[in-house]
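Chemist: Need coordinates for the below:
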Amino acid sequence: MPRVMWLLNHSAARRFEIPMLKACGFNEIFLPKIYPVDPSFRSASLDFSEDRNLTIPPSDLAVLNAADWYGDPGREAWAVANRHFSLLFFIVHTAEALGSISAHFQGAAIWRAYGLERTNSYSTIRKHFTHGLKTVERMGDRFWFGEAYKDLHAVEDDFLRRRTVYLPLGLSSADLQEGWTGSDRRVFFVCPDIGFNPYYRAIFDEFKRDFAGLPYAIGGSQPIAVGDPNVLGFVPKELHERHMREMRVMYYHSREPRHIHYHPFEAVRAGMPLVFMADGMLDELGGISLPGRARTVAEAKSKIHRLLQGDTRLADDIRKSQKVLLDAMRPDRLESAWRKNLTHVVERLQANKSGQIGLPSRKKRIAIILPIVYRGGTLRAAKLLAEAISEGAEQAGEGAEVVLLHLDLPSAYSPKDWSDLPSSVTTRTFNWNVLDKAEAKTAMMFDGHADWEPVYEKYLAVDDGIKQLGDCDLWIVISDRLSLPLLPMRPAILAVFDYLQRHYKVSHVEEQILLANRLASHVLVTTEFTRQDALQYAGIDPRRVTKVPMLVPEKGTATRNGQGAEPTHFLWTTNLAAHKNHRRALAALQIYYEVYEGTLSCHVTGFGSSEITKSQLPHLDGLNRVVAASRALRQRVKFLGELSDEAYRRELSASAFLWHPTELDNGTFSIIEAAHYGVPSLSSDYPAMREMDRQFQLGLSFMDQEDPEDMAAQLHAMEVNLAERQRSLATEKQLADQSVRRLAPHYWHVIREFL
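Modeler: Here you go, the predicted model:
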């Protein structure tokens, strides 16, 4: 028989359902070892006893035991679960848990439904936790609504009704116990969480009002103390059972037609007279003609008063007749329903699996979106990511189609920008559409999310001419530069290379950028420094952030410098961004030439670099005067602007070294490309560059980017010790070991979990 994951911690339910599963032949059952610190789990406990019956590797069991199954247990835990288990029982405590089960579990998942108050429904809960997205629907026939009482599904939506399986809840033991005395002349009423739960507070206040003047004791856990000496709070099991034996009568207030508590059955089993209100679930379980039933509060109060006064005839009549309530909860009466219905679930699961054999399936399609116009390193990173995903899917035998989307701006991109993409990656243009609430709801409805409700005033939607990117199964946005929330038609991953806005004022939409991070299904980063920013600055749950290896351009046609002409310049690759450290860099160059009498010219390249001394940007203001006042800077520093790939490579290959004086970022591809040409690099000393140096074994030289004098000294040292610096470079084999092909599986391992 299949193994079962029973992902609940309710003590009483476990005492019934685990033996019931075993009676049906399911002998290997996993029980969770972590549950939320939450008052709603007042009846929860841990049970390790089933671990010894599991015939799975101890290391796999350790992974399962360490996972939080009420949140997101993580990819490793799901991999273990799918290797060993085919059946899963769960309750919905968080949206994260529901989405995680739907996205990852490959067997049959049963949402265990024990009933709710009449004002609520499981359909409402589902909409609340999923915002109307097709979370459980995407499981298809593998999802079941496991009702614990007949006809709970009657008030649910069509999807839950169609997926209903009846698995009745009972008692672990329905045998009457001897020993009730009734010597304590009080009415016993159970009402937990009075101090903070408005629902139970209203019940408590109603009880005190309706039964004023009668002696009473209130059972149930009270996380917040209640100012009433008759409220007992949490008591040990032995004392609770003693109350059942000694108190004169229990009163059960509920008229709920689709929910019932355990304690009325505990009272009946203990032989304690039960007075209960009509029209609740006890009527459905055989209580409709019992002498303990009361149609009105006045009738209930009258019966309780008689019992407190010692009416033994009424007590005997109630005690003898109420045994029928236990009959509906007896395991032997419920086993046939469990056996029949679980057999149906397993047969449907097996039929689904066998039906999939040999059927052609559409390749998954993944969209990589450039949300704004990017050039330089970020554009290169997007293309490398597309290549890595395509390559990773191919290596795993799970081929995927990758589409790279860029804004429909002919002035920003030309066909040549995409000519180096592999044939497995296609491109597509798009424009952003801004939708108001009504438009967003309509778009989601047409995509099949009929119950989705907008949370924000406006949303971004992709206008690509193909159903707003609805033909793709997963969206990956390069960076987090989204001015509004993304319409959540598909799971969306952000590839975030840095959080410069934490360190510099680089955007007027910082609040929206942070919101984009928090709304994303997952976030990919390539350095530990950025991962820490994601956690500490963006406030992302660690389980939704994955650090993947940095991808860099391949060697291509690069050849290492031989014994050619002596180099006459070094290369500074930059742009106009504030974090590029232009002011200190020019000060360092001036010291290098005027103090150290440096002999190498500096060639400045990169998008916008020809405008550095002309720009009116605040961080560049006045640099024209700095250059004009220094003869050395005017003669030795050449601002070349953005070069073609061919021209840049000629400049690089003829360079003595590459200079990277940036203040802070996520690293630069340029040092890798330089290494391919046998050109060493001098870099600012910040975390991302140290990480790159370790990953690619680059043998970088470092300088203090906040100290122009040290920067100048290190420039001079590079010139003087150039041969030594060249010998310290990473070998071609070391660089090849970090190729896209080698690193692609790391990316696919993450991406595939969201398909």
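Chemist: only C-alpha atoms for contact and neighbour calcs from this point on.
Modeler: Will do.
Chemist: got a list of what the residue of the chain most remote from its centre touches?
Modeler: In the chain, the greatest distance from the average C-alpha position (Cα atoms, centre = their mean) is reached by residue 313, at 60.3 Å. By Cα atoms under 8 Å, 6 or more residues apart in numbering, residue 313 lies in contact with nothing.
Chemist: So which bits of stretch 614-624 are buried?
Modeler: Neighbour-count burial for stretch 614-624, counted by 16 or more other Cα atoms under 10 Å, picks out 615, 619-620, 623.
Chemist: hmm, back to that, okay, and the residue farthest from the centre of the chain sits in which element?
Modeler: When secondary structure is defined by DSSP states H and E, residue 313 falls within helix 312-321.
Chemist: Also this sequence, please, to line up against the first:
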Amino acid sequence: MKSQLEIPSNFYEPLTIAVVMPHPWKGGFFRVACMLANMLSELDFRGRPISVILSVPPDYEYETTFLKPNVRVNSFLIQQVKSDDERFVSEEARNRLCSEGNELPVVSAVTTYPLRDTRLVDSIDGYILLNALFYEGVFVSTKPTAIYMADLIQRHVPAIYGAESNYDSPNWTADRNQRATLKNAHAVFTTTPGTKQDVLTYGGVSKSKHVDFPLFFIDIAEKHINSPKEVVGQFTDLLTGEKITPGESPYFLWVTNASPHKNQVNGLDMLRSYYDQGGDLDCYICGPVTELLVPGASALPYLQSVHAKIKSLGPLASRLKIVSYVNEGFYLELLRKAEFLWHNVLYDNGSFSIIEAKIVGTPILSSSYPQIKYIAETYDIGCEFFDPRSIEDGAASLAQMSRRKTRSKPTNMAINQVDFRKNLLSVLELMFPIKN
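Modeler: Sure thing, here's the model as predicted:
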């Protein structure tokens, strides 16, 4: 008779989790991935340490500044597989995906090489996907999968997927794949009440699979606050080719991208009204792929409407300065020197930019919508709000902020580490349930 508890053979082996970025998105999205990977690497789960791989798209350019040294980085590739291939598709997933007689295409990490020495997909014990949006099919794996859902913007701003109503168009096919992937996951977690509701009602996720998370972010300004400020040189305005030295003339900063949910068309009308009424601040525009806002840079219908708006400004367009995407140091200095941050959006899961503005002491003018108000209240961020669908209110709010002369002191901000760890362990419990 055994006198002690029998220990499983893999008890001391690390549990290997891949945090997966399916798309080469920049900025806050990458930092979210880093935050998840870092926190996972500090945990142990039922006595096992966790080995973490951050899986990014091939040729993705990234900085290791925000990653802990023990987090490995490698490429993530998917490939379509047959729905009856038991190596990749569980019986439960197969029954769910084919239950309505309309078999969906499926993809899996067939050619993922997270460990260069073994090149084995089997090296992974589980996946945490960020947003899980795949054009090629529904993500499946015989390994447990969890999903962090930042938002389901298309439910509220369908224009982000184009004007066509064809459900078989690539974007709406990806939406169908995403929602099926959500239903198929072992766990789904969100950070705001609005996105949670979207995941449950639009995504069809069972409440038993959902985990509430505190908002999490990496304070990119922390290392800059108590150190000498970086000297930001000139940048080239993409609209005119002119060399601009930030701070030579006063400006506010519009952080955006090229998606319709960022409200560029209404925003440009607000700017026209603001300048027509004597507005005296330039507007610097920065963010991922904002170079596509330059007239002639894209043939996409929505962006062409943005281009037309910019051209219609005539001489007033000289007040716009498109900076495009910049590194964190440059961005923080642009934010510090700005008279205020303009967060102009129709709908999303909130913005890290308002947190970053609070950290460096820059006033904030933000669209009014549930997620951003939740974040502002949670972190005591003193935003001024405007209606993003009202040109009159937007222009008046810009004018009011332009007259504001008070700034806050820079401050440190931190996430709730205790809740973050606790809820991350809850996700792992759903991914790896104890079998009877």
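Chemist: Restricted to helices, list the buried residues of stretch 614-624 of structure 1.
Modeler: Applying DSSP state H to the buried residues of stretch 614-624 of structure 1, the entries found in helices are residue 623.
Chemist: Turn the buried residues of stretch 614-624 of structure 1 into JSON lines, including distance to residue 720 of structure 1.
Modeler: Formatted as JSON lines, the buried residues of stretch 614-624 of structure 1 follow (distance: Cα to Cα, whole Å):
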{"residue": "615", "distance to residue 720 of structure 1": "34"}
{"residue": "619", "distance to residue 720 of structure 1": "32"}
{"residue": "620", "distance to residue 720 of structure 1": "31"}
{"residue": "623", "distance to residue 720 of structure 1": "28"}
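Chemist: Find the nearest non-adjacent residue to the aligned residue in structure 1 for residue 76 of structure 2, please.
Modeler: Counting by TM-score structural alignment, residue 76 of structure 2 corresponds to residue 430 in structure 1. Distance criterion Cα to Cα, 6 or more residues apart in numbering; nearest residue to residue 430 of structure 1, sequence neighbours excluded, is residue 464 at 4.4 Å.
Chemist: Trace residue 485 of structure 1 over to structure 2, please.
Modeler: Under the alignment (TM-score structural alignment), residue 485 of structure 1 maps onto residue 138.
Chemist: That match: how many residues sit nearby?
Modeler: 26 (other Cα atoms under 10 Å).
Chemist: okay but it is in contact with residue 109, surely?
Modeler: No. The pair residue 138 of structure 2 / residue 109 is not scored as a contact, 11.5 Å apart, by Cα atoms under 8 Å.
Chemist: Look through structure 1 and tell me its longest strand.
Modeler: Ordering each strand of structure 1 by length in residues (DSSP state E) puts strand 425-436 first.
Chemist: How about residue 196 of structure 2, nearest residue that isn't a chain neighbour?
Modeler: Closest residue in space to residue 196 of structure 2, ignoring its immediate chain neighbours: residue 190 at 5.8 Å, by Cα to Cα, 6+ apart.
Chemist: Give me the number of neighbouring residues for the one you found.
Modeler: For residue 190 of structure 2, the tally of surrounding residues (other Cα under 10 Å) stands at 23.
Chemist: Please apply the same query to residue 736 of structure 1.
Modeler: Applying other Cα under 10 Å, we find 16 other residues in the vicinity of residue 736 of structure 1.
Chemist: For the corresponding residue of structure 1 for residue 391 of structure 2, which residues are in contact?
Modeler: Under the alignment defined by TM-score structural alignment, residue 391 of structure 2 corresponds to residue 708 in structure 1. By Cα under 8 Å, 6+ apart, the contact list for residue 708 of structure 1 reads 584-585, 587-588, 591.
Chemist: Format those as JSON lines; extra columns: distance to residue 207 of structure 1.
Modeler: Conversion of these to JSON lines gives the following (distance: Cα to Cα, whole Å):
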{"residue": "584", "distance to residue 207 of structure 1": "76"}
{"residue": "585", "distance to residue 207 of structure 1": "77"}
{"residue": "587", "distance to residue 207 of structure 1": "80"}
{"residue": "588", "distance to residue 207 of structure 1": "81"}
{"residue": "591", "distance to residue 207 of structure 1": "85"}
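Chemist: Thanks a lot, catch you later.
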